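Novice: Predicted model and sequence below, questions to follow.
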Amino acid sequence: MPNPFRIRVAALTAALVLASSLAGCGDGSKDGDLAAQKLDWKSCPAPDEAEGGGEAPSPLPSGGTWECATMKAPLDWSKPKGATIGLALIRARASGDASKRIGSLIFNFGGPGGSGVTTLPAFGTDYAALRTRYDLVSFDPRGVGRSDPVECENDAQLDNYFQQDATPDTSAERTQLIERTKQFNAACEKNSKAILPHVRTTDAARDMDLMRQVLGDTKMHYFGISYGTELGGVYAHLFPKNVGRAVFDGVVDPTQDPEQSSLGQAKGFQLALDNFAEDCTSKTTECPIGDTPQDVKDRVATLLADLDKKPIPGILPRRLTQSAATNGIAQSLYSKDFWEYLTEGLEEAYDGDGKILMLLSDSMNGRSENGEYSNITAANIAINCADEKPRYTADYVQQKLPEFRAASPLFGDYLAWGMVSCTNWAVPGAADHPDVSAPGSAPILVVGNTGDPATPYEGAKKMVDALGKGVGVELTYKGQGHGAYDSKDKCVQGAVNGYLLEGTVPKAGTVCT
């Protein structure tokens, strides 16, 4: 099974859906030189199923429209003159004085596996200040959305996949989980064999440098969030002299292997649950899901144990299982804005109604209300398994369970068993962890959030150290949720905007509270 807690973009774009639910082609290039291709920008179509479906992006509030194009890139970067694939791009032209335009600001919102073509317009107003001097640009990375998407199982099979018991308690359940994982991975190989070897983060980083050239920029100006910080770090390692002004927010620890990353997330989500429970019970009005923080957590643990024995009605005909409930709870912990949904979902689940927790889980998994899945899970697994060398067995995970349970009684088992997702994957993994050393790069602003569940705060310092002396500049936000800029904290946004718009590097060690 995947490690869905790593899928950041689905968790954030779900906010728009939950708020209502719960309350063109390029024209080629000259002589095979892909850097010389001219993009044919046109009005954006509605997102396709692999991107998550929905409406075409609305006009920009300040005037203008979103434009889309397709950029050609080599399928295999070791054969740059060989077969090509099309990468879907989206942009909003700079809104300010043309004489003060800096260039393009390229966004990657994370995942891996998230569609930038759908996410940027969903949150475009949050970056209005940056648009005064930049064209805002994002893209579907290779294997994602409309960029030659990885395809594995169909919608009905995915419904079954996400209903499986992801925290096996017996030998028979462990065997079933491993066999189901093999079945999913075999479907990926059958349906996407040609693209699977070419979706590594290093491939996406090379695509971004081609994008920089095609967009006409001498430097890569970049805003990476969550996994996007890893992609940005790999880009800086490969092309340090091409880095312009770059910001990493919600920072992945580049020194960790998959096991260490999963263990860190167990601690991070446990901390977020602790903070949620404390917040609910500290309010003047009565907390409907517990009298004390420990009572809240005890009741959640009891609910999950009960669901393991007997699921409750969810979104019919599906039932809310222990795994779906755990996934839905994790989804809610990505942002403090989601905590009200978690409270309501738990309250209803205690009364036997699992609909809200299932909606939360569905949004994490990229399932729309009409039952169609985006390709975020398939792409997430494909990219992670192509990047990550370790392959973990059921016996190894079983040995590690005590350590994971100590890190998080609630999420430990779930994250530990997520490590088997690359079992029998068709493509070998590239490395234990990414190389982000970038001597000679321009300064990169690295923003860490002390309450971040998905990319724990300690990763920001590790990223700064790994980038190398004089490159990473750390800024700390004492807050909750995944990432910092979208918290709308004035201190954080002032520092980020000051760097991206004016080139003013904040003092290393700046703290925003």
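Specialist: The structure has been received and is ready for your questions.
Novice: from here on, contacts and neighbour counts on C-alpha atoms
Specialist: Noted.
Novice: K100 and P288, how far apart?
Specialist: Using CA to CA, to the nearest Å, K100 is found at 53 Å from P288.
Novice: Apologies, that question was intended for E51.
Specialist: 37 Å.
Novice: now swap in R405 and tell me
Specialist: Remark: distance between R405 and P288 (CA to CA) = 27 Å.
Novice: now swap in D257 and tell me
Specialist: As judged by CA to CA, D257 and P288 stand 39 Å apart.
Novice: and these two? which has more neighbours close in?
Specialist: Set D257 next to P288 and count neighbours by other CA atoms under 10 Å: D257 wins out with 16 against 13.
Novice: Give me the buried stretch members for stretch 503-513, please.
Specialist: Residues V505, P506, C512 are the ones in stretch 503-513 that count as buried (16 or more other CA atoms under 10 Å).
Novice: Do I have it right that the first one meets Y499?
Specialist: In this case it means V505. Yes. The criterion here is CA atoms under 8 Å, and V505 meets it with Y499 at 5.4 Å.
Novice: structure B:
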Amino acid sequence: MPIPPRPRAAALAAIAVLVTSALAACGSESKDVDLTSQSLSWKDCPAPSESEGGGAAPSPLPGGATWQCATMKAPLDWAKPKGDTIDLALVRAKTSGPADRRIGSLVFNFGGPGGSGVTTLPAFGSEYAKLRTRYDLVSFDPRGVGRSDGVKCENDEQLDHYFQQDSTPDDSAETKKLVDNVTRFNNACEKNSGKTLPHVATTDAARDMDLMRQVLGDDKLYYFGISYGTELGGVYAHLFPKNVGRAVFDGVVDPTQNSEESALGQTKGFQLALDNYAKDCTSKVTECPVGATPGEVKAKIAKLLKSLETKPIPGSFPRKLTQTAATNGIAQSLYSKDFWEYLTEGLAQAYQGDGKILMLLSDSMNGRNDDGTYSNIQAANVAVNCADDKARYTVANVQAKLPQFRAASPVFGDYMAWGMLSCTHWAVPGAANHPVVSAAGSAPIVVVGNTGDPATPYGGAKRMVDALGKGVGVEVTYRGQGHGAYDSGNKCVQGVVDTYLLNGTVPKAGTVCK
């Protein structure tokens, strides 16, 4: 089934293109060496692998600087640090400023879990030009993602069917089919990536980052975490509080929630974003083509989704736009206000029987490339979440919760509730009910929450600050729309973040940007 994503960054550059127009293996030898002393061999980056999303090699930055890639070895099992190793893919752009002003490496994680930092950082690198004046910009494919022994589940043809299925069953026969499909997908993950699945938890990735810090030659970790990257950063701060340098969390995961609470929170968040979209569309001088009032916009969307359940419309040939694909595409468009115009165009087309734009949006969410191949973002998303989350929900659990989810959102409620079955019959037990991020003794961490965020609702920022502990988290509020704040282009947010990361000036707690 399409997996309602846990919070992830709005790395959506590919959507604009779509709408307007070899995996590294685990080492098999025992390594009786000190991995902190390894030397990275940086070379010009190749074209992204299929598992990273494919496409062309990253273009040079303004000024001609090139993106360089390298591979770092880490223990496959951190409980056996001298056992088998795993290769982790890294990317960097060296600092543009003078050497005597260089602070170190600024490590990015853009979220997911499952997003490839090796492809995302170059796609957005120009937006961090100011930060590059004093840092090397660095990101990576976390273990299980992209070229870092990316988790493999079903093949491309199977995934086309999987992401088209009815993920909101109405009777026992449809429910059985959904459970069977989830089980088949999860069994394929075990068959194709069984050696990796026990070792892709967020705690493993956090330990990888501390090794990375040492291999990069930094005494402290300088870090910019977005969406799920804030959870990874919080776990790192808990495990290595004394090693935290300057860190920023943007689009903040609520670390106090279990997977059910997180799913319900996202349901409310996406409904809020849809409400805001409907108000925005109908408030403009020109007529909103998908409804005259906010209520009419949402009613027509609900009617469209209901009709697609039994009568899909043409999407991207030969596939049709199903209810699931349309819901997924609508959710994807709400990650950024920049893509509300595509939602409007996509809905207007769908009302005329053409589902191509909504399907392209859904494909972007699912990691489907132009040529019909898939990145492994959804496979990795499931693998990390199921390694992290202890809960394993049953059909009865979901059915009991459906009224609560439907009350939170008539559009997304069923879809998000049934998504809780994602870890059914998963091969590896989950670690905990929620991440532990308490970080007494850490340097200050700037925590930026967005009041209109659909994927990581605003309340999570305050709870992250509280969970980090007294004197660690410093909350900043952005009164805006979309997932995250820094990449919105808001000058106030960027000024606060840049001033902290570049100069070490901690913002006043409670700072508000509009």
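Specialist: Arrived safely, thanks for sending. All figures in this text were calculated on a predicted structure; none of them were measured in a lab.
Novice: now do the same end-to-end measure for stretch 217-227 of the first structure.
Specialist: Start-to-end span of stretch 217-227 of the first structure (CA to CA) is 24 Å.
Novice: Check which residues of that stretch are buried.
Specialist: Under the neighbour-count criterion of 16+ other CA under 10 Å, stretch 217-227 of the first structure has D217, K219, M220, H221, Y222, F223, G224, I225, S226, Y227 buried.
Novice: so where do the helices sit in the stretch 301-450 of the second structure?
Specialist: Using DSSP state H, counting those that start in this stretch, the helices of the stretch 301-450 of the second structure run over 323-333, 340-351, 356-366, 377-388, 395-408, 413-418.
Novice: Repeat that for the stretch 101-250 of the second structure.
Specialist: Using DSSP H, counting those that start in this stretch, the helices of the stretch 101-250 of the second structure run over residues 117-124, 156-162, 172-193, 202-215, 228-239.
Novice: Please identify the deepest-packed of these.
Specialist: Of all the helices of the stretch 101-250 of the second structure, helix 228-239 has the most neighbours on average by mean count of other CA atoms under 10 Å, namely a mean of 27.
Novice: by how many degrees do that helix and helix 202-215 diverge?
Specialist: Helix 228-239 of the second structure and helix 202-215 are oriented at 80 degrees to each other (axes from the mean of the first three to the mean of the last three CA atoms, to 10 degrees).
Novice: what distance separates helix 228-239 of the second structure from the centre of its chain?
Specialist: Its chain's C-alpha centre and that of helix 228-239 of the second structure lie 14 Å apart, by CA atoms, centre = their mean, to the nearest Å.
Novice: do stretch 166-174 of the first structure as well
Specialist: That offset, for stretch 166-174 of the first structure, works out to 28 Å (CA atoms, centre = their mean).
Novice: can I get the buried residues of stretch 503-513 of the first structure in a markdown table with distance to A382 of the first structure and secondary structure?
Specialist: Formatted as a markdown table, these follow (distance: CA to CA, whole Å; DSSP: H, G, I helix; E, B strand; the rest coil):
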| residue | distance to A382 of the first structure | secondary structure |
| --- | --- | --- |
| V505 | 36 | coil |
| P506 | 37 | coil |
| C512 | 36 | strand |
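Novice: ok, of the residues you listed, which one's closest to T343 of the first structure?
Specialist: Among these, C512 lies closest to T343 of the first structure (CA to CA), at 28.0 Å.
Novice: ok, and the closest non-adjacent residue to the closest one?
Specialist: Y477 (4.7 Å; CA to CA, 6 or more residues apart in numbering).
Novice: quick one: what helix or strand has the one you found in it?
Specialist: In this structure, Y477 of the first structure sits in strand 472-480 according to DSSP states H and E.
Novice: and for that strand, what are the contacting residues?
Specialist: Applying CA atoms under 8 Å, 6 or more residues apart in numbering, the contact partners of strand 472-480 of the first structure are 272, 335-336, 443-452, 460-461, 463-465, 484, 492, 505-513.
Novice: Out of those residues, list just those in strands.
Specialist: Among these, DSSP state E puts I444, L445, V446, V447, G448, N449, T450, G451, T510, V511, C512 in strands.
Novice: Show me the two of the residues you listed that sit farthest apart.
Specialist: Across these, the longest distance by CA to CA is 21.7 Å; it joins I444 and G451.
Novice: still on that earlier bit, ok, of the ones in strands among the contacts of strand 472-480 of the first structure, which come out buried?
Specialist: With burial judged by 16+ other CA under 10 Å, the buried subset of these is I444, L445, V446, V447, G448, N449, T450, G451, C512.
Novice: Tell me, how many residues neighbour the residue nearest to C512 of the first structure?
Specialist: Residues lying near Y477 of the first structure (other CA under 10 Å) number 23.
Novice: quick one on the thing from earlier: for the buried residues of stretch 503-513 of the first structure, which one is nearest A305 of the first structure?
Specialist: Among these, C512 lies closest to A305 of the first structure (CA to CA), at 39.3 Å.
Novice: in terms of contact, does the closest one touch V492 like I think?
Specialist: Yes. Using CA under 8 Å, C512 of the first structure is in contact with V492, at 6.3 Å.
Novice: How about the contacts made by A92 of the first structure?
Specialist: The contact partners of A92 of the first structure, by CA under 8 Å, 6+ apart, come to G64, T65, W66, E67, R131, D135, L136, V137.
Novice: on that earlier part again, same list (the ones in strands among the contacts of strand 472-480 of the first structure) but as a markdown table, adding distance to N154 of the first structure.
Specialist: Below are these laid out as a markdown table (distance: CA to CA, whole Å):
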| residue | distance to N154 of the first structure |
| --- | --- |
| I444 | 41 |
| L445 | 41 |
| V446 | 39 |
| V447 | 38 |
| G448 | 37 |
| N449 | 37 |
| T450 | 39 |
| G451 | 36 |
| T510 | 48 |
| V511 | 46 |
| C512 | 45 |
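Novice: report the longest helix in the second structure, please.
Specialist: helix 259-283 (DSSP state H).
Novice: after superposition, how close is that one to the first structure?
Specialist: Average distance, helix 259-283 of the second structure versus aligned residues of the first structure after superposition (mean CA distance after the TM-score superposition for the first structure): 0.3 Å.
Novice: Remind me what that helix packs against, helices and strands.
Specialist: On a contact count with 3 or more CA pairs under 8 Å, 6 or more residues apart in numbering; DSSP states H and E, helix 259-283 of the second structure meets helix 294-310, helix 395-408, helix 413-418, strand 445-452.
Novice: Distance to S193 of the second structure for those - can I get that in CSV?
Specialist: Compiled in CSV, these are given as follows (distance: least, CA to CA, whole Å):
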stretch, distance to S193 of the second structure
helix 294-310, 33
helix 395-408, 26
helix 413-418, 25
strand 445-452, 35
